[in-house]
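Asks: fold the following.
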Amino acid sequence: MDIESICVLAPPADHGGIGRYADQLNSRIEEQSDIEHIPFYEEIGALDVAQAAVRASHYDVVHIHFEYGLFRPKLLYAWLFFPLLFLGTRLRGTSVVVTLHEVWTTRTVGRIQYVYVWFVHLMLTGTASRLVFMSQSAKDDFRPRNITESELIPHGVDIDAVRDIGVSNARDIFEYSTDETVIAQIGYVSRRKGTDTFLELARRHPEYEFLIAGGPLRDEDLPYFERVIRESPENVQVTGVLSDASFHAAFVATDVAVLAYRDIRQSGILNWCFAYGVPVICRSIDRFRALCARSAPLQLFGDGDEHPPIDTALSMVLDDAETRGPAMRDFGERYALSTIADSYVRLYRSIR
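Replies: Prediction:
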């Protein structure tokens, strides 16, 4: 069935990885259907949240890019937003798609707090016509189950958005020469991304240059970021939040990217590494293990016997960088954003 109008509720493109991803996805979907992006982010107030819910219900399809931080404080705005959206969409026959960019579990918030999160999940599920998970592990973790239909649509890689930047020009931005080895953590800095592990690695390897290409996204991350600056050894450069041009240049300037994340369900930074062909070492967590099971050319590291320690993983990837880079790019092309956009358009049409 043809769709006359689609409304996307997501953060703006300059409000973190989810907003940037939603904006990229919108640009591909616009090639097939009319779409309007209603900015939805944590700084807006209760009245804005209510107006967004009412306004969204006037479209054929509402697509929500969900993360818990959008409904702060303490998910209280979810209790305002979802009941209003439920009433409006049911009265007008509007379909609702919810893409879950993260899924909290008892490991994330603890057992007592999770009871509260479970009821928010119940509201979300009761409102949605279809849930979309980006990984099988996120789908397996989500509770309650089997209330509404769900689909698995992976995070797309925006191959077409890669900038044509020379390595020398990219390194000039960060004041590195082309003969230096640059190890980078790219993206917003927060505790759960394991920047302390990155700093420990830098202390053990003064022969390399280390780049923390990013800063804090939220005020609550600022104390941790300031601690990172204080504790950084001489071979670590900390940029703070980057401009869009410098953000892209960071990937071109990097020999190996480090993703020491402790818990994450999807990573826009990893997808940019696929797009730019940047070799990556990742902590052995569920999301990255699941990608390796699909033949993603990632090098996992860990503390046990299953995977090598981070120092060994780094040496392995540096020794094999010439083959790992093209392999990263090839894997990214299998999940090109245009293909993912087609999947969403088919989903929109199937639920109308």
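Asks: from now on I want contacts and neighbour counts done on CA atoms only, so please keep to that.
Replies: OK.
Asks: which residues sit against stretch 296-308?
Replies: Counting by C-alpha atoms under 8 Å, 6 or more residues apart in numbering, the neighbours of stretch 296-308 from elsewhere in the structure are 279-284, 288-289, 292, 309-310, 313, 317, 324, 327-328, 331.
Asks: how about stretch 230-238?
Replies: Stretch 230-238 is contacted from outside by 199, 202-203, 206, 208-215, 229, using C-alpha under 8 Å, 6+ apart.
Asks: beyond the longest helix seen in the chain, next helix or strand please.
Replies: If each helix of the chain is counted by residues according to DSSP state H, the longest one is helix 111-127. In the C-terminal direction, the helix or strand that comes right after helix 111-127 (DSSP states H and E) is strand 130-133.
Asks: which helices and strands does that next one pack with?
Replies: Strand 130-133 makes packing contacts with strand 95-100, strand 150-152 when contacts are defined by 3 or more C-alpha pairs under 8 Å, 6 or more residues apart in numbering; DSSP states H and E.
Asks: one more, please, to line up against the first structure:
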Amino acid sequence: MKKIAIIAPKDSETNGIGSYTRDLSESIERNSEHTKEKILTEIVHLPHKSKNPLRYIRAVFQSYQTGDIVHIQHEYGLFGTGAVYMIPFFLSLLIAKKIFTIPIVITIHEGLNPDLVSGHLQEIKKYYILFLNGMIVASSDEIIFLSTQSRDRFQVRSGSVDSQIIPHGSPISQTYNMSKEIARKKLGIDTESTLIVQPGYISKQKGNHLLIEIAEELPEYNFMIAGGTSTSSTPYSEYLRENAPSNLEITGHLPEERFHAAFIAGDIAVLPYKTVEMSGIVNRVNQSGIFNWCAAYTLPVVASDCESFCSINEDWDCIELAKEGDPSDFSKKIKSLIKSDQHQDYLRERLRQYRDNHSFRSVASKHDILYRQL
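Replies: Predicted coordinates:
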């Protein structure tokens, strides 16, 4: 039996990494039931918005006491403002690695490089990112990226990084068996209306504010932002609420059953993700867990023509693309798709093929192979 300690945030405290880790952990254990050597996983939670570096260090040593392999789900924002707590975390990881000689796997959910920084103290920020990335590489025995875009964004001081790409899975087995009528009742939506949904956490890079203009341009349809923020309120979420037209509902954080109901109740999902600058860093979405949920439910998607979605479409032609940051183009594409049952059926079939090829079962199998090689 092999035990994997996965360091990750709690499911309820992040922008999807916690739920990704939970789904991955469950799929790995289910897959291993049919193998000679069973794999067990235990999730060691990163502290949430803690300013105590000892709590990050404690997570490292707890994982070494738990697992034969340590697997870290990494995103810079999980380590405080400016990712400052990456320093004590990874320094303690390097020390523990020398003492215990346990393999370390790191999944990088979003990569950064010096070209993405701007504003005040730009040169210092560039070297700081290279320093952080260098600690990641020095600590790891294997690095996983969720997309080629994330891998291409990641840069170290010199040379290349040995890594592999294991895409974000489509969680088919976690979908709810619920009728559209019941789903709409749970959300308080008229069963006869046309509903366009944007599920998931609220953030600027997800372009939630664009739904304000889109909803104003399409008053004949109902719109819903089915999600909230990881905290009770932010200036951005307050802006959305204050400016939302009458046909745009913002639900706030949803319990799990109602979150799933949003995918079933919707006629179309809209993902107007866009590149934004936050705290002097250019942020863009390089992979989308929400898109994979849409695929799991075969819910037709209108999404930004960002690099990530364009890359998926090159292989699968399963997304209706609209110009990034252009509400009018989104409105045009949404209206056209709503009026074409034939095109909706085509996208559903292409999404079905995509999800079957990217199931969490196949993703878990790739992790299983990796763990057994270490």
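Asks: about what we covered before: of the contacts of stretch 230-238 of structure 1 - the most surrounded one?
Replies: Ranked by neighbour count under the definition other C-alpha atoms under 10 Å, the contacts of stretch 230-238 of structure 1 are headed by Phe210 with 29 neighbours.
Asks: now do the same for that residue: its match in structure 2.
Replies: Under the alignment (TM-score structural alignment), Phe210 of structure 1 maps onto Phe223 of structure 2.
Asks: mean shift between the helix or strand containing that match and structure 1?
Replies: Phe223 of structure 2 is part of strand 222-226, with elements assigned from DSSP H and E. Its matched residues in structure 1 lie on average 0.7 Å from strand 222-226 of structure 2 after superposition (mean C-alpha distance after the TM-score superposition for structure 1).
Asks: what's in contact with that strand?
Replies: With contact meaning C-alpha under 8 Å, 6+ apart, strand 222-226 of structure 2 is reached by 193-200, 208, 211, 215, 247-254, 259, 262.
Asks: in strands, which of those residues fall?
Replies: The strands, defined by DSSP state E, take in 195-199, 248-250 from these.
Asks: next, the buried residues of stretch 228-239 of structure 2.
Replies: Residues of stretch 228-239 of structure 2 classed as buried: 228-230, 237 (neighbour count, 16 or more other C-alpha atoms under 10 Å).
Asks: ok, the residue nearest to Arg262 of structure 1 when sequence neighbours are not counted - contacts?
Replies: The shortest distance from Arg262 of structure 1 to any non-neighbouring residue, by C-alpha to C-alpha, 6 or more residues apart in numbering, is to Arg192 (5.5 Å). Under the criterion of C-alpha under 8 Å, 6+ apart, the contact partners of Arg192 of structure 1 comprise 261-263.
Asks: just give me the closest of the residues you listed to Leu47 of structure 1.
Replies: Nearest to Leu47 of structure 1 out of these is Asp263 (C-alpha to C-alpha; 32.9 Å).
Asks: so the closest one sits against Ile285, correct?
Replies: Yes. Judged on C-alpha atoms under 8 Å, Asp263 of structure 1 makes contact with Ile285 at a distance of 6.8 Å.
Asks: that older thread, just put the helices and strands packed on strand 130-133 of structure 1 in CSV and tack on distance to Asn271 of structure 1 and mean neighbour count.
Replies: CSV is the format used below for these (distance: least, C-alpha to C-alpha, whole Å; neighbours: other C-alpha atoms under 10 Å):
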stretch, distance to Asn271 of structure 1, mean neighbour count
strand 95-100, 17, 23
strand 150-152, 17, 16
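Asks: same list, those strands, but as a markdown table with distance to Val120 of structure 1 please.
Replies: Converted to a markdown table, those look like this (distance: least, C-alpha to C-alpha, whole Å):
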| stretch | distance to Val120 of structure 1 |
| --- | --- |
| strand 95-100 | 13 |
| strand 150-152 | 17 |
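Asks: closest one to Thr254 of structure 1 among those strands?
Replies: Short answer: strand 95-100, nearest of those by C-alpha to C-alpha, at 29.9 Å.
Asks: quick one: residues in contact with the helix or strand just after the closest one.
Replies: Sequence-wise, the next helix or strand downstream of strand 95-100 of structure 1 (DSSP H and E) is helix 106-109. Counting by C-alpha under 8 Å, 6+ apart, helix 106-109 of structure 1 makes contact with 113-114, all of which sit outside it.
Asks: how far out from the middle of the chain is helix 106-109 of structure 1?
Replies: 19 Å (C-alpha atoms, centre = their mean, to the nearest Å).
Asks: and for stretch 270-281 of structure 1?
Replies: From the chain centre to the centre of stretch 270-281 of structure 1 is a distance of 13 Å (C-alpha atoms, centre = their mean).
Asks: can you get me a residue count around the equivalent of Asn357 of structure 2 over in structure 1?
Replies: For Asn357 of structure 2, the aligned position in structure 1 is occupied by Arg334, per TM-score structural alignment. Per other C-alpha under 10 Å, the neighbour tally for Arg334 of structure 1 reads 11.
Asks: re the thing from before, max pairwise distance over the buried residues of stretch 228-239 of structure 2: which two?
Replies: For these, the maximum inter-member distance is 10.8 Å, found between Ser230 and Ser237 (C-alpha to C-alpha).
Asks: any idea what Ala260 of structure 1 aligns with in structure 2?
Replies: Under the alignment defined by TM-score structural alignment, Ala260 of structure 1 is paired with Pro272 of structure 2.
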